[in-house]
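Asks: fold the stuff below for me.
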Amino acid sequence: MTTTATQPVPGGDLVSARRRRAGRWTFDKASFMAVFLGLPLVIYLVFVVSPFAQAVYYSLTDWSGFSPTQNFIGLRNFERVFTDDIFLKSLRNNIVLAIVLPVVTLTLSFALASLITVGGSMRGQTRGLKASGFYRTVSFFPYVIPAIVIGIMWSQIYDPSNGLLNGILTALGFEMFESFPWLGDERTAMAATIFVIVWSMVGFYMVLFVAAIKDVPAETFEAARIDGAGRFRIAISITLPLIRDNVQTAWIYLGILALDAFVYMAALNPGGGPNNSTLVMAQQLFTTAFTKGQFGLACAMGVVLAGVTLLFAALVFAVSRLLGGKDDGRR
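Replies: The predicted structure follows:
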């Protein structure tokens, strides 16, 4: 019987040596992990996770914010939160903002971005409207103004006695708006506030969508035009699906803004508006902590606000996945 010797695999020893070296902890590998993973993780734990954990702990106490001791009272603060009619009203207002604000802002931003990038002449090369750079600059300008300044400015514009808005409408013949309280009427307070936030944010998200649309090959739009697709069809069936990830990110950021909105609301309606029609959770939290001195209860409100924000982000991701996110795994 002839015994056949096993032939060594060419390069096998070299591959094994490389694998052994890759599994070892060298100084370069350890320093890389420490700087680019360990340090950011420590910073995240100290400045994000730790304060949130402290807020959760304080929400289970009766801490007044200034006393050195806190008495543990369990879930009593959360029971008070969910039985407080004013807080529940502020929660409903936040939900309205989280639904309306992203829809209106992103719709306007996407429409403007489409006009600036691919909304020009249907003949020749794909291009946007003339003077698109001017429109982009003018639309983006409100975003560079601090939110508190925007709130103060628009509160003066909405002023029922000497406001610019009522003055213009009255000059145009609408006498019923001579002294109309836009922020003092329950029917218009929330709508007027939403308009201010949309006005301040639409330019930023327009620029975001412009950058995303410019990454789409021009041949894609030209092929659609050759097939007879119009501007609206191109925007809905081609542009929007191709920048879906950007829309999802923008939706989450706007939702977080809507679930906070403290600066805008505090500047436009510090007291929460007529019948608390513009009161948001952040305002009620601030009042509870710094006016009433109930920091434990305020922390419970903050925990609820954080939970609603996380739930909103998860809902956006789930909806995006149902509408086409699964395709990303097959690319």
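Asks: going forward, measure contacts between C-alpha atoms and count neighbours the same way
Replies: Fine.
Asks: ends of stretch 71-91, what's the gap?
Replies: 27 Å (C-alpha to C-alpha, to the nearest Å).
Asks: do stretch 17-29 as well
Replies: First residue to last in stretch 17-29 (C-alpha to C-alpha) measures 17 Å.
Asks: pull the distance from that stretch to the chain's centre.
Replies: On the basis of C-alpha atoms, centre = their mean, to the nearest Å, stretch 17-29 sits 42 Å off its chain's mean C-alpha point.
Asks: contact partners of it?
Replies: By C-alpha atoms under 8 Å, 6 or more residues apart in numbering, no residue outside stretch 17-29 reaches it.
Asks: now do stretch 89-101
Replies: Against stretch 89-101 from outside (C-alpha under 8 Å, 6+ apart): 194, 197-198, 254-256, 258-260, 276-281, 284.
Asks: who wins on neighbours among these?
Replies: Most neighbours among the contacts of stretch 89-101, by other C-alpha atoms under 10 Å: residue 278, with 30 neighbours.
Asks: so the closest residue to that residue other than its chain neighbours: helix, strand or coil?
Replies: Nearest non-adjacent residue to residue 278, counting by C-alpha to C-alpha, 6 or more residues apart in numbering: residue 272, 5.1 Å away. The three-state label given to residue 272 by DSSP: H, G, I helix; E, B strand; the rest coil is coil.
Asks: please provide the structure for the following sequence as well, for comparison with the first:
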Amino acid sequence: MINRYRRGLFITAFLAAPVTLYLVYVISPYTQAFYIAMTDWRGVTATPNFIGLDNFVRLFADSIFWKAVTHNAALLLLLPLLTIVIALFFAFLLNVGGGGRGAAGVPGSRFYRVLFFFPQVLAVTVVAVLFQQVFRPDGSGMLNGPLMALGLRPVGFLSDPGIAFWSVLGVMVWQAVGFYVVLFSAGLASIPRDMFEAAQIDGAGRVSLFFRITLPLLWDTVQVAWVYLGILALDVFAIVWVMTDQHGGPDFSTTVMATEIYRNAFTYFRFGYASALGVVMFFFTVGFAVLSLRLSRRERIEY
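Replies: Next comes the predicted model:
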């Protein structure tokens, strides 16, 4: 009994500081955001006026809010799907798809892992500034330069409302793929080589190896990757704010909920309205995580 008491006291002593910091710097701001969302606070008055659900009523009647939600929803579907498909393909090639007995990776797989992971070393703002130059609409742009040299019209990758969103999505996929290639490679490394060798002896090709062995045994890792990428799609801010015209333009064609939160809080000083946006975004994120984990749940495969 005494030993159990001492152990509990020891654990409590170690947890007290981090739990206190978490409550003060994470839980407390969340709680305050819920309250501020029901006020008309503009960031300058000490006692904001309580207005109930008025901010939420205005929010759901705001066309720009629905544009932001639409873009987040599209990212929520496309970013995880494209990133995971591409990352799984490359991870399979680097670890299993090289052919030959023993399911080895392609020649030079170690170098390719470093190459794919390189975008993760760059800060998000650096990536945004870099692709601003790649997408420049004049002859100095990396993509438009060759087009103009061939006598073709430049493409407005970031200035055309019909193309800008897809340009942002492409950059996000480019930056994210490398991390998930490494993540899936780590998962593949934990699968016994004997399973691949046995399947090869039975006549399985690369496609069969992928769909009958690799994907089922990596399903838990894929599930985690889907949730992380979904949260990234809902929480995207820096790339859109730095890379796009008018911080979400042109004509709000790339705006997302995070940029609208920032714009309303620090440009229009409508902190109550921005907090209401944050509350909606919070429930979207939590709902997505819970729904994804439940829908993708399946029996665990032991090996």
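Asks: just give the TM-score of the two.
Replies: Scored against TM-score structural alignment, normalised by the length of structure 2, the superposed chains reach a TM-score of 0.94; 301 aligned residues with a C-alpha RMSD of 1.8 Å.
Asks: among the contacts of stretch 89-101 of structure 1, which one lies nearest to residue 134 of structure 1?
Replies: Ranked by distance to residue 134 of structure 1 (C-alpha to C-alpha), those are led by residue 198 at 19.6 Å.
Asks: list the contacts of the closest one.
Replies: 101, 104, 105.
Asks: what's the burial count for the alignment partner in structure 2 of the first one?
Replies: To tie it back to what came earlier, the one meant is residue 101 of structure 1. Applying TM-score structural alignment, one finds that residue 101 of structure 1 aligns to residue 79 in structure 2. For residue 79 of structure 2, the count of nearby residues is 23 (other C-alpha under 10 Å).
Asks: may I ask which helix or strand encompasses residue 79 of structure 2?
Replies: Under the criterion of DSSP states H and E, residue 79 of structure 2 resides in helix 63-95.
Asks: quick one on the thing from earlier: closest to residue 296 of structure 1 out of the contacts of stretch 89-101 of structure 1?
Replies: Closest to residue 296 of structure 1, out of all of the contacts of stretch 89-101 of structure 1 and judged by C-alpha to C-alpha, is residue 284, at 13.4 Å.
Asks: now that closest one: which helix or strand?
Replies: Taking DSSP H and E as the criterion, residue 284 of structure 1 maps to helix 281-286.
Asks: can you check which part of structure 2 that helix sits on?
Replies: Helix 281-286 of structure 1 maps onto residues 257-262 of structure 2, going by TM-score structural alignment.
Asks: residue 120 of structure 1 touches residue 132, doesn't it?
Replies: No: taking contacts as C-alpha atoms under 8 Å, residue 120 of structure 1 lies outside contact range of residue 132: 9.6 Å.
Asks: can you give me the buried ones in the helix holding residue 79 of structure 2?
Replies: Of the residues in helix 63-95 of structure 2, 64-65, 67-73, 75-76, 78-80, 82-84, 86-88, 90-95 count as buried by neighbour count, 16 or more other C-alpha atoms under 10 Å.
Asks: which strand or helix spans the residue most central in space within structure 2?
Replies: The centroid of structure 2 falls nearest to residue 232 when counting by C-alpha atoms, centre = their mean (2.3 Å). Here residue 232 of structure 2, judged by DSSP H and E, is contained in helix 219-235.
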